[in-house]
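Student: Have a look; sequence and predicted model below, questions after that.
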Amino acid sequence: MSRPTPDSPPTRSKVTGGLAVLACAACCALPLLIAAGVVTGAGAALLRQTLLAVAAGLAVAALTMWWLHGRRRDTCRAPAGGCGGTGCACLR
């Protein structure tokens, strides 16, 4: 497995974003579930609202994690003269 590049989003935000996409897909599948008789009308209304809220929350969480990851990376740069003989203070 290759190491992620510094510009790639962290794994936790990728997982959270994937879960948000899965919640959106489940929401879009509701009409099929209703037609198949798996979910009733009242249950579908409640499930739809819940899935939309979960998807929105997960999307916000993923974006926040990605943003925080970028901020942390930006605060950890080598000095203008380079790391020198002592090494960099911020290695990951």
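Tutor: Structure's in. What do you need? Not measured: the values here are computed from a predicted model.

Student: drop to CA atoms for contacts and neighbour counts, all remaining ones
Tutor: OK.

Student: By residue count, which helix of the protein is the longest?
Tutor: Looking across the chain with DSSP state H, the single longest helix is helix 41-74.

Student: Burial check on A78, number of neighbours?
Tutor: 14 (other Cα atoms under 10 Å).

Student: okay, pairing it with this:
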Amino acid sequence: MSLPLPTPTTRDQHRAPAVDTAPPTRSKVSGGLAVVACAACCALPLLIAAGVLTTAGAAIIEKTLLAVSAGLVVLALSMWWLHRRRSTHDAAAAGCGCGGAGCGC
């Protein structure tokens, strides 16, 4: 059984645009690089066992990879926050197209 469609009203025409909350591509790339840095840090014991790295070299690389990974995570989260903030601001500024003049939408 099908139901009739509701009749469009003038209020439906002034619906606010949707806010984009999905992470942007640059944030996904930064997060992916942080995961790669973490995986490389976890692979250090295998490289030591294989004789590719010494323990002193692995300690230096471990500290560097952890710092890089933490920095990339912070960067990814801040880019996502900034994207959501801009998207929300743009959606609020669009409003109903009256330009904020109090047209009574």
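Tutor: Thanks, I have the structure now. Just so you know, these numbers come straight off a predicted model, no measurement behind them.

Student: Any idea what the TM-score comes out to?
Tutor: Once superposed, chain against chain, the TM-score is 0.80 (TM-score structural alignment, normalised by the length of the first structure); 78 aligned residues with a Cα RMSD of 1.4 Å.

Student: Average offset of the longest helix of the first structure relative to the second structure?
Tutor: Following the fit onto the second structure, the mean deviation recorded for helix 41-74 of the first structure is 0.3 Å by mean Cα distance after the TM-score superposition for the first structure.

Student: Go through that helix and flag the buried ones.
Tutor: Within helix 41-74 of the first structure, the residues that count as buried by 16 or more other Cα atoms under 10 Å are 44, 47-48, 51-52, 54-56, 58-63, 65-66, 69-70.

Student: same thing with stretch 39-52 of the second structure?
Tutor: 40-41, 44.

Student: Among the residues you listed, which are located in helices?
Tutor: Judged by DSSP H, the buried residues of stretch 39-52 of the second structure include 40-41, 44 as members of helices.

Student: Which residue in the second structure aligns with V54 of the first structure?
Tutor: Counting by TM-score structural alignment, V54 of the first structure corresponds to V68 in the second structure.

Student: just checking, its match touches A34?
Tutor: Yes. Between V68 of the second structure and A34 there is a contact at 7.4 Å, judged by Cα atoms under 8 Å.

Student: who touches stretch 47-63 of the first structure?
Tutor: Residues from elsewhere that reach stretch 47-63 of the first structure, judged by Cα atoms under 8 Å, 6 or more residues apart in numbering: 12-14, 16-17, 19-21, 23-24, 26-27, 30.
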